[in-house]
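Enquirer: test case, fold it:
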Amino acid sequence: MSTLQLGRRGLLALAAVLCVSPAAYAQDIPRQDPGRCKGQPEIRPLQPLQVVTQRGRASFQVEYADSERERQYGMMCRRSMAPDRGMLFDFHKPQNLAFWMRNTLIPLDIVYIRADGTVLSIVRNARPLDETPLPSNGAARAVLEIPGGRAAQLGILPGDKVVHRIFAGG
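Expert: I've put the predicted structure just below:
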């Protein structure tokens, strides 16, 4: 939907969402030249995470981003990511979120996760460097970023279960 179609009420609602989203927080981080992009180092130690789908369990080793700074920088400036790696962003409380791809050089699948560990929605193959807000379409506690295309390869769908220590039973 274009901004012309949103109308005044829609623009105010969109502005409210963006004001609490990671995209809004990252506005303090300037755009960088992709050739000289500097992000955060890998967040250690890596943590195990699984996604339970109708096809079975998919296992990942993820960086765990739970501080504001770690969430702001996320996967910015990374030039590659192994197929079994990812980053889990923990917002601690469910909220409407919107991510963008500022300074992000690789395509990503963005998996929004409810507080109970259920996949809420998925943005598939988010385009590198695109600053279009990519909304969760509901309240999410966490976000899993994995290499672009992996969600489709593994059959990850809304309603699937994410197993990690931050979710009950994980």
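Enquirer: every contact and neighbour count from this point should use C-alpha atoms.
Expert: Will do.
Enquirer: for R78, give me its contacts.
Expert: 39, 104-106 (Cα atoms under 8 Å, 6 or more residues apart in numbering).
Enquirer: what helix or strand is it on?
Expert: Taking DSSP states H and E as the criterion, R78 maps to no regular element, lying outside all helices and strands.
Enquirer: measure it to I106 for me?
Expert: According to Cα to Cα, to the nearest Å, R78 stands 7 Å off from I106.
Enquirer: for the contacts of R78, which one is nearest G10?
Expert: T104 (27.9 Å; Cα to Cα).
Enquirer: which helix runs longest in this protein?
Expert: helix 3-19 (DSSP state H).
Enquirer: so which bits of it are buried?
Expert: For helix 3-19, the neighbour count (16 or more other Cα atoms under 10 Å) marks 17-18 as buried.
Enquirer: sequence B follows; please return its structure for comparison with A:
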Amino acid sequence: MTCINHRLLRLLAGFCLAALAATTSLAQDAPQRLRSIPLQAGMHVIEAELALTPEQRQIGLMHRRDMPLNHGMLFVFESPQVQCFWMKNTLLPLSIAFIGDDGAVVNITDMKPLDETSHCSQKPVRFVLEMNQGWFAKKGIKAGFKLSGAPWQR
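Expert: The predicted structure is shown next:
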């Protein structure tokens, strides 16, 4: 009797784990939508979703098929470090700006959809802003340009 109970328990545990894995997989295939804040880039207003937790930052803009003009995602880290990003499961071509504690852009690079090449900040930063590819160039935003908004107010 106990042998049968152990087999049954193992079988049920296996089904539960499989169901949990399937649910987790489905949840990860859907784009996340996060709370957003306005940022200022000169006369341009950016509506930036905030990726604050490790899980939010890991998912980022994965699985999105489009993003409105002047919208992006601001990744906020606890401390300045060299930050590196890739485009795993990210369908949109993006431009990424690495931003210092004072709101100044350190460097900007373009990233291709689904490319797993790392794109890194040239120095330690706590903020990273992803926008539709070409957004920064079209607005004349380059290294040294200062963004403003709640993250950089003291």
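Enquirer: sorry, back to before: among the contacts of R78 of structure 1, which two are most distant?
Expert: Greatest spacing in the contacts of R78 of structure 1, by Cα to Cα: G39 and I106 (13.0 Å).
Enquirer: which of those two has more residues huddled nearby?
Expert: Just comparing G39 of structure 1 and I106: by other Cα atoms under 10 Å the higher neighbour count belongs to I106, 20 against 16.
Enquirer: from E78 of structure 2, how far out is the counterpart of that one in structure 2?
Expert: Counting by TM-score structural alignment, I106 of structure 1 lines up with L92 in structure 2. In this view, L92 of structure 2 and E78 of structure 2 are 26 Å apart by Cα to Cα.
Enquirer: what's the answer for V106 of structure 2, then?
Expert: 18 Å.
Enquirer: longest strand in structure 2, by number of residues?
Expert: strand 71-81 (DSSP state E).
Enquirer: whereabouts in structure 1 does that one align?
Expert: Aligned by TM-score structural alignment, strand 71-81 of structure 2 corresponds to residues 85-95 of structure 1.
Enquirer: mean deviation of the matching stretch from structure 2?
Expert: Once the two structures are superposed, the average separation between stretch 85-95 of structure 1 and the matching residues of structure 2 is 0.8 Å (mean Cα distance after the TM-score superposition for structure 1).
Enquirer: which residues does that stretch contact?
Expert: Residues outside stretch 85-95 of structure 1 that contact it (Cα under 8 Å, 6+ apart): 60-66, 71, 74-75, 114-115, 138-147.
Enquirer: next, the buried residues of that stretch.
Expert: Counting neighbours by 16+ other Cα under 10 Å, one finds that the buried residues in stretch 85-95 of structure 1 are 85-91, 94-95.
Enquirer: got the residue ranges for the strands in structure 1?
Expert: 47-53, 56-65, 85-99, 108-113, 119-126, 134-147, 161-163.
Enquirer: just those strands: most buried one?
Expert: Each of the strands of structure 1 was given a mean neighbour count from mean count of other Cα atoms under 10 Å, and the largest, a mean of 26, is that of strand 108-113.
Enquirer: which elements pack onto it?
Expert: Under the contact criterion of 3 or more Cα pairs under 8 Å, 6 or more residues apart in numbering; DSSP states H and E, the helices and strands touching strand 108-113 of structure 1 comprise strand 119-126, strand 134-147.
Enquirer: in structure 2, what range does the longest one match?
Expert: I take that to be strand 134-147 of structure 1. Mapped onto structure 2 using TM-score structural alignment, strand 134-147 of structure 1 covers residues 119-132.
Enquirer: first to last residue in the matching stretch, what's the distance?
Expert: Start and end residues of stretch 119-132 of structure 2 are separated by 16 Å (Cα to Cα).
Enquirer: residues in structure 2 aligned with the longest helix of structure 1?
Expert: Using TM-score structural alignment, helix 3-19 of structure 1 finds no match anywhere in structure 2.
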